[in-house]
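Engineer: sequence first, then the predicted structure, then my questions.
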Amino acid sequence: MPENSTVPKILIVGGGYAGFYTAWKLEKHLRKGEADVTMVDPLPYMTYQPFLPEVAAGSIEARHSVVAHRRHLKRTNVLTAKVTNINHAQKVATITPPVGEPYEFAYDQIVVTAGAVSRTFPIPGIADNAIGLKTIEEAVAIRDRLMSNFDKAASLPAGPERDRLLSVVVVGGGFAGIEVFAELRSLASSLVGKYPELTFDDTHFHLIEAMGRIMPEVSLPTSEWVLKDLAKRGANVHLDTQLTSAVDGNVELSTGEIIPTDLIVWTAGVMANPTVVRGGDLPVEERGRIQTRADLRVGTPEAFVEGAWAAGDVSAVPDLSGGGVGGFCVPNAQHAVRQAKLLAKNVVAVLRGEDPKEYFHKNLGAVAGLGLYNGVFQSGKIALKGFVAWVAHRGYHGLAMPTWERKFRVVWGWWNNLWLGRDLVNLETVQNPRYVFEEFAARPRPAADAPAPAVTAPAAQATASDKAADEKPAGEKTAAAKPAAKKPAAKKTAETASAK
């Protein structure tokens, strides 16, 4: 689009679930040449986060749970960079690319969908030893770490070090924590059969939850059923317990118990992306989210900020259905995708001089996978458990995965696993791909000592003679010092003999 174009410019900050869907639907609703859409995200793909527990368990190929921006956004300008400042008073955003200098981007409408990041607390050792579950890279790293630990433990005798390698600690008893906990327990059960040196009882799984119950999204009886199901699979759930330290891999609990472990997964809450929220002049509420109205415009019910929109985990959208927490929509994929679809329609409506509509969505329920062939589903008073709930879980998320191309890849992978089994390939060395090349690569020899400075011929001869003399034994030095006296003596003896 030319610099002097009068076509409205729409800037989407964030290419996650809400951002991708907003751009995708804008392409559908905008007429050709009606607006210029630009989406900025530091990653070139959207991650379908509900699939991360299954990626961590090896049930879904990592690449299949992400959607490439440039493949599916045909008429959107995709920038792989960060938005580090929003000056909405001037309608200018600062874009910082991975290479090169930051620059300013002028816009007419801004859509903030920067998502959320893991929310942690200043607990000693967490920042250095734990790993979150918000990105595809984290899910892959969790899977590979667990598999590598089985390889190491199989070569060790029974003892503290082997117990440490085979211990997993998950912090947080919400949906994400329970799902990854159950999926990793299922993966470990599959791995044990491949290692004759190890048994199921050698593995230790601990879930730490500060509240008195797990999964607040479902009813209490349903959450209690999940606890019993996990207990049958040898899992240890610590309720009303806080993690106080994780220094050097030793997890210390508020009960005084210490759990040595090599894998700590942190799922205890999320917070709005602070880089975007703090780096701008848009209004923010007390929990650090962008203040958003029910029509998804930034602002309060009394007044809105012209030209600014927000959706997804980064926003505080009122839940008009009455089922939200604190009156706002909970940060999940179900709300993010529906808000994004409406947001795209509302932006187009405003560009055409029409009024935007308010977001209203009643929660359809909650569904979670608890490992292969096991799950839980809750919708109102209806609760499904076990295999039926697992089928509902896969059916719902299989349909919710954006684009038919990605749906097919995910379902095809599930079908293959049904007959071929879970893929147990460990690719942890991908994180250090040059280790073999570096080990055997030829390197230049160290540079030789610099040559001595050149000297004149007589001086060189003298230096050489002195050096030779210094290197000879003491007797040889004396003989070498009197060569002229010996030669005449030899000549005289020869002449005497000739005369006789």
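Structural biologist: Nice, I can see it.

Engineer: okay, CA-based contacts and neighbour counts for the rest of this
Structural biologist: OK.

Engineer: tell me which stretches of the stretch 401-500 of the chain form helices.
Structural biologist: Using DSSP state H, counting those that start in this stretch, the helices assigned to the stretch 401-500 of the chain run over residues 404-420, 435-440, 457-471, 474-481, 483-499.

Engineer: same deal with the stretch 101-250 of the chain?
Structural biologist: Listed in chain order, the helices found in the stretch 101-250 of the chain under DSSP H, counting those that start in this stretch are 126-129, 136-153, 160-165, 175-192, 220-232.

Engineer: in TSV: those helices, plus distance to residue 82 and mean neighbour count.
Structural biologist: Written out in TSV, the entries for the helices of the stretch 101-250 of the chain read as follows (distance: least, C-alpha to C-alpha, whole Å; neighbours: other C-alpha atoms under 10 Å):
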stretch	distance to residue 82	mean neighbour count
helix 126-129	23	16
helix 136-153	18	20
helix 160-165	37	18
helix 175-192	27	22
helix 220-232	40	15
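
Engineer: and the comparison structure, right after this:
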Amino acid sequence: MTQENAPHILILGGGYVGMYTALGLQKKLGPGQARITVVDPRSYMTYQPFLPEASAGSLEPRHVVVPLRRVLRRCHVITGRVTSIAHADKRVTVAPEEGEPYELTYDTLVLALGSIPRTLPIPGLADNGIGFKQVEEAIALRNHVLDRLDIAASTTDEHARRRALTFVFVGGGFAGAEALGELENMAQYARKRYYPQIGAREMRWVLVDAADHILPEVGAEMGVYTVEELSKRGIEIRLKTFLESCENGHVVLSKGRPFDADTIVWTAGVKANPVLTESDVPLDGRGRVSCTPELRVTGLDDAWSAGDNAAVPDLTADDPDAVCAPNAQHAVRQAKLLAKNIAATLKGKQPKAYRHKYVGSVASLGLYRGVAHVYGVKVKGFPAWFMHRTYHMSKMPTFNRKARVVVDWTMALLFRREVVTLGRMRMPREEFRRAATTKH
């Protein structure tokens, strides 16, 4: 069979599931056995567990992303956004960065579109909030926090100073707690060494969550420890509290007095990519692709799915209706099995069911601080932080990126943390525009 006549496998999404599925398929299938296409709005995969360290300067942001074209050498990579899926016709519509949308046909479909932030219609959130799911957001947030320190140290306006030094994080899961912990740690480091004009108690860090506990993934006891640890650092923990409004940076919570803040970070959960609703594949009640234990889309032999956008039955749970949680631990393992199962079916073999008992979670709360609940063992402090780094370094794709991450950590031990802000990068033409419009 020639390359042109080989079955076309179309993978929608280049995140962890999409990239690892494509990587597995290009290893298991020869050029004459399949053509593989990957479609994603970005030309790289982001390893999200390392975003907090990238935002705090412990890791170079480029080292937490993997270029798709570099690792998927036998795949066709398209940088574009999927806008609709018509599986009955085996056709999807792709909108590229520039130019008109076009259609792609396929023989086998892999839905690995992942998730997007789950937001609420809160006044001011769209204009003033920032997410924490992509490397661009991590870089922007780091620059923004350091830029606020510059402003606070340079202004004589007390209201502007208080507003600049107030940082609000909404959502007490992994993303919120880790991002806040790392950035607060970085900001305090910068303040002590480079901003003598800012007092120790002037910075205000607030974590808001609607639940009565944070970090539910590590268990109630470790969640309580996390609250105590963050509170010792002067961080305000607002539990059973909702963000009601943040128009023009004026933060109104369901409890307590309103206040102003220049920094509002939204990490309150995720939802399956909404483009799935523009498809004819079966979805569950939460908009995720309904799957069999073999990672096949329910009722379809030529469509597969895994990761955050998939409802995969959890065969290790007591509840027969339980599905796997949308986390990195399941995504890592599902992606590898997905590649094996697709390759097996193309060779006339039977796919295997996904079965993985959740072993626990680890979380970093800043340099040398962390919590973990693994195999029933509860760990906190430096050992948990070290477990977090070790586990995620082992799961970082490609030896190249693993090596770069280790080098970054080693350099951080030998030299002081970089706390320079490149916030002006968001408007790189501003100085040139001023020069060009100045009267001569």
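Structural biologist: Cool, got the structure. Keep in mind the model is a prediction, meaning the values are calculated, not measured.

Engineer: about what we covered before: just name the most buried of the helices of the stretch 401-500 of the first structure.
Structural biologist: The densest packing among the helices of the stretch 401-500 of the first structure, expressed as mean neighbour count by mean count of other C-alpha atoms under 10 Å, is seen in helix 404-420 with a mean of 15.

Engineer: what's the matching range in the second structure for it?
Structural biologist: Counting by TM-score structural alignment, helix 404-420 of the first structure pairs with residues 399-415 of the second structure.

Engineer: middle-most residue in the second structure, spatially?
Structural biologist: When C-alpha atoms, centre = their mean is applied to the second structure, the residue found nearest the centroid is residue 133 (3.4 Å).

Engineer: which ones are touching that one?
Structural biologist: Residue 133 of the second structure sits next to 48, 51, 116-117 when contact means C-alpha atoms under 8 Å, 6 or more residues apart in numbering.

Engineer: what does residue 255 of the first structure give?
Structural biologist: Under the contact definition (C-alpha under 8 Å, 6+ apart), the residues listed for residue 255 of the first structure are residue 241.

Engineer: any chance of the helices of the stretch 401-500 of the first structure in TSV, plus distance to residue 299 of the first structure?
Structural biologist: Supplementary listing: these in TSV, determined by distance: least, C-alpha to C-alpha, whole Å:
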stretch	distance to residue 299 of the first structure
helix 404-420	36
helix 435-440	52
helix 457-471	90
helix 474-481	100
helix 483-499	109
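
Engineer: circling back to that earlier point, so which of the contacts of residue 133 of the second structure wins on neighbours?
Structural biologist: The residue in the contacts of residue 133 of the second structure with the most neighbours, by other C-alpha atoms under 10 Å, is residue 51 (29 neighbours).

Engineer: thinking again about what came up before, wait, which of the helices of the stretch 101-250 of the first structure is closest to residue 28 of the first structure?
Structural biologist: Relative to residue 28 of the first structure, the nearest member of the helices of the stretch 101-250 of the first structure by C-alpha to C-alpha is helix 136-153, separated by 28.0 Å.

Engineer: now the closest one, how far from the chain's geometric center?
Structural biologist: A distance of 13 Å separates the centroid of the chain from that of helix 136-153 of the first structure, by C-alpha atoms, centre = their mean, to the nearest Å.

Engineer: before we move on, what about stretch 258-270 of the second structure?
Structural biologist: If you compare the mean C-alpha spot of stretch 258-270 of the second structure with that of the full chain, they lie 17 Å apart, counting by C-alpha atoms, centre = their mean.
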